[in-house]
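1. Sequence and predicted structure are below.
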Amino acid sequence: MTVRAAWLTNRGDLAGGQTRNDSRMTPLGTMTPAAELTTTPGVIPGGDPFALAATGPMTATLGVGRAVVQGTDIQGAYPVAVTAPETLTFADGDPANPRIDLVVLRVYDSAHDDSGRVLAAVEIIPGTPAAAPAPPPLPAASLPLYRVAVAAAVSAGTGGIDFPAATTDIRPYTVAAGGIAPQANAPGAYRAQYRDNGTGLQRFSGAEWVGYAAELVPWTKVSLAGGYKHNGNSNGNIAYRVIDLIGARFVQWRGGMNVTYRGGAPVRDGEFLTAVLPTVARPGTLRTVPVACSAANSNVLSLKADFRSNGRAALVAQSGATPPWVSLNGVMYVI
């Protein structure tokens, strides 16, 4: 058997009973709760569990992986493992209309259903052909993994399914209680639950997901153009980082730079970077911010800096303001 479920059969049952190997191969322990007596079903992350790979015009394999499949409240949750690739064969397309098939991990338990079976299996649940097809209903005690669009009249003789284009990955993920789910739409179950939405960390307040501070790009020292030098007034090197803060992306700056002027204006029209900022650090529109400056040779204590959507940055000084250094410490703007 390559699809195994722990806590499904007893030793001595016709189905063979749970073995020690079943127990080792299947996930045990307290997973993320869904309610008082239920577990959030899903794939257990690690590598690429249950990867779907095309093997022929109408066939594919489902790779190895581990998961938790929740039955009814009284059934509890079934730890399941697939230990060798499972072959999937899709039926030919309807002559007139497309359909959507569902690839699922399913548990049969005759103590709780009328299947007369006690096993775990990988199955294709065929959809109903229609001009605008919908996925089929999810059977009880099943975990959805993929949706596969089967075009009208498709078959091995007509070239088969274009699996990369036809497949939609819908694998849900679950982790141990207190763990961080690597899924943008992971459901919130309890206060202080965390998830990684792909760009940052979020915390569940008990009512909604709230962004959490995360560093997306670490502090990066920039290369300054001619006429500008790092560590102005001993403020440190000019550097930036990109962070996610409460669901929004910001760029932070730090450090100071010495500035050279010609004709009362900063050299190079104030553009102090030798290269444009990477896309991840560019604002969507112009960001104009104040920057502190020296009182020497200046009738003001701050200038302004423009951070542009093309990745360029420029220092702007008014008449009578030619301070020898400026500080970017504390400068931050939303992307």
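-> Yep, that arrived.
2. From here on, just use CA atoms for contacts and neighbour counts.
-> OK.
3. Make sure I have this right: P164 is in a strand.
-> No - read with DSSP: H, G, I helix; E, B strand; the rest coil, P164 is helix and lies in no strand.
4. any idea how far it is from V122?
-> 20 Å (C-alpha to C-alpha, to the nearest Å).
5. now do Q252
-> Going from Q252 to V122 by C-alpha to C-alpha gives 49 Å.
6. Can you get me a residue count around the closest residue to V82 other than its chain neighbours?
-> In this structure, V82 finds its nearest non-sequential neighbour in V3, 4.5 Å apart by C-alpha to C-alpha, 6 or more residues apart in numbering. Number of residues near V3 (other C-alpha atoms under 10 Å) recorded here: 23.
7. number of nearby residues for the closest residue to K221 other than its chain neighbours?
-> Closest residue to K221 apart from its sequence neighbours, by C-alpha to C-alpha, 6+ apart: A239 at 4.1 Å. For A239, the count of nearby residues is 19 (other C-alpha under 10 Å).
8. okay but the residue nearest to V82 is in contact with A120, surely?
-> Yes - at 6.0 Å, V3 counts as touching A120 under the criterion of C-alpha atoms under 8 Å.
9. Now for these two: what residues contact both?
-> Common neighbours of V3 and A120, counting by C-alpha atoms under 8 Å, 6 or more residues apart in numbering, are V80.
10. if we can go back for a sec, how near is the residue nearest to V82 to L62?
-> Distance of V3 to L62, given as C-alpha to C-alpha: 11 Å.
11. Put this next to the first one:
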Amino acid sequence: MKVDLFDFHLPEDLIAQTPLEDREASRLLVLDKKTGKLQHETFRAILSYLQEGDCLVLNDTRVLPARLYGEKEDTGAKVEVLLLKQEKEDTWETLIKPAKRIKTGSVISFGDGRLKAICTGISDHGGRTLTFQYKGIFYEVLDSLGEMPLPPYIKEQLDDKERYQTVFARERGSAAAPTAGLHFTEGLLEEIKAKGVHIAFITLHVGLGTFRPVSVESIDEHDMHAEFYQMTKGTAHLLNDVKKSGGRIISVGTTSTRTLETIINEHGKFVESSGWTSIFIFPGYEYKAIDGLITNFHLPKSTLVMLVSALAGRENVINAYGQAVKERYRFFSFGDAMLIV
């Protein structure tokens, strides 16, 4: 299957540069996955599409302020570092720009020496393994020196770091936000629960795969980067009970979707588990875990558009995206949302 089948025209001015002040005020495009029918709503209308006995599954990962600006200690050359994955306590897999300046043994200083990093390994595409040195607690130092790693298509600065976090974020470790969850407020979640809808949490730390475009012509040739996930025993029991009772599992975001499908593929049901997933979902895949999906609008020819197309059909999704462009929906991380049921 050719990657070009998932291309569409997206005017650059539809890429949302800043979040709305009111999280719930985003627009919501509702797609019936069986008929392809579309409904235009606001996000608060999600309440009317959820039924008693359903379960919303949210990714509670918390984004690290993982972009650091420092300088090479011996030359003063400016360096940008993006933390991607913690390998052990003070050692991280990172992306560095410009990478050619950093060799094994190079020392980078941040914040007038409050944080230092020694390069202990080199990998492809600007990847470097860094071991950090600091006084105090690493995450407190990172909070004071780091910036939110906003995607490259967002040019505006973010005044409030918390606006790139979901209101339920708690497990630190992501290089990017699970953006479908950004539309929820604590009040809306309480209203959803009051309707008899279950709320469940899983964790998937978004990593390098988010920043890697599909550069091959055929889907079969693309390699997904592995990301860490975990599910608790309580969540597993709840999801199994919802399935048995005939309720729907509505995944919030592609990250939650990939976690749920990974676990059910490996175990045949939901179980307490953790590990690394590199699952790649595209048309032809048969969903086993989820019945519906809340998601943002994604990049043309991206693995995320392919995942959505596997659930609702490529033609339905491309048509929906065309309508979203026509109606001037806001796209990507700070943009509007889509509900597929």
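-> Received the coordinates, thanks. Nothing here was measured: the structure is a model prediction, and the numbers come from that model.
12. TM-score for these two?
-> The TM-score (TM-score structural alignment, normalised by the length of structure 1) is 0.21; 122 aligned residues with a C-alpha RMSD of 6.8 Å.
13. related to what we said a few turns ago, which one's more surrounded, P164 and V122 of structure 1?
-> Neighbour count, other C-alpha under 10 Å: between P164 of structure 1 and V122, V122 has more, with 20 against 11.
14. tally of neighbours for D169 of structure 1?
-> Neighbours of D169 of structure 1 (other C-alpha under 10 Å): 13.
15. now do T59 of structure 1
-> By other C-alpha under 10 Å, 17 other residues sit near T59 of structure 1.
16. Now the element after the lengthiest strand in structure 1, going C-ward?
-> Assignment by DSSP state E gives strand 99-109 as the longest strand of structure 1. Counting by DSSP states H and E, the next helix or strand C-terminal to strand 99-109 of structure 1 is strand 118-125.
17. now that next one and strand 99-109, what's the angle there?
-> Between strand 118-125 of structure 1 and strand 99-109, the angle comes out at 180 degrees (axes from the mean of the first three to the mean of the last three C-alpha atoms, to 10 degrees).
18. Output the contacting helices and strands for the helix or strand following strand 118-125 of structure 1.
-> Using DSSP H and E, the helix or strand that directly follows strand 118-125 of structure 1 along the chain is strand 142-150. Secondary-structure packing of strand 142-150 of structure 1 (3 or more C-alpha pairs under 8 Å, 6 or more residues apart in numbering; DSSP states H and E): strand 65-70, strand 99-109, helix 163-166, strand 167-169.
19. mind running it again at 10 Å?
-> Here strand 142-150 of structure 1 touches strand 42-43, strand 65-70, strand 99-109, strand 118-125, helix 163-166, strand 167-169, going by 3 or more C-alpha pairs under 10 Å, 6 or more residues apart in numbering; DSSP states H and E.
20. Compare the ones you listed and give me the one nearest T288 of structure 1.
-> Of all those, strand 167-169 sits nearest to T288 of structure 1, with 41.8 Å by C-alpha to C-alpha.
21. what packs against the closest one?
-> strand 99-109, strand 142-150.
22. List the buried residues of the last one.
-> Of the residues in strand 142-150 of structure 1, those with enough neighbours to count as buried (16 or more other C-alpha atoms under 10 Å) are 142-150.
23. Now those in JSON lines, please, with extra columns for distance to V316 of structure 1.
-> Shown next, in JSON lines, are those (distance: C-alpha to C-alpha, whole Å):
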{"residue": "S142", "distance to V316 of structure 1": "62"}
{"residue": "L143", "distance to V316 of structure 1": "58"}
{"residue": "P144", "distance to V316 of structure 1": "56"}
{"residue": "L145", "distance to V316 of structure 1": "55"}
{"residue": "Y146", "distance to V316 of structure 1": "54"}
{"residue": "R147", "distance to V316 of structure 1": "55"}
{"residue": "V148", "distance to V316 of structure 1": "56"}
{"residue": "A149", "distance to V316 of structure 1": "56"}
{"residue": "V150", "distance to V316 of structure 1": "59"}
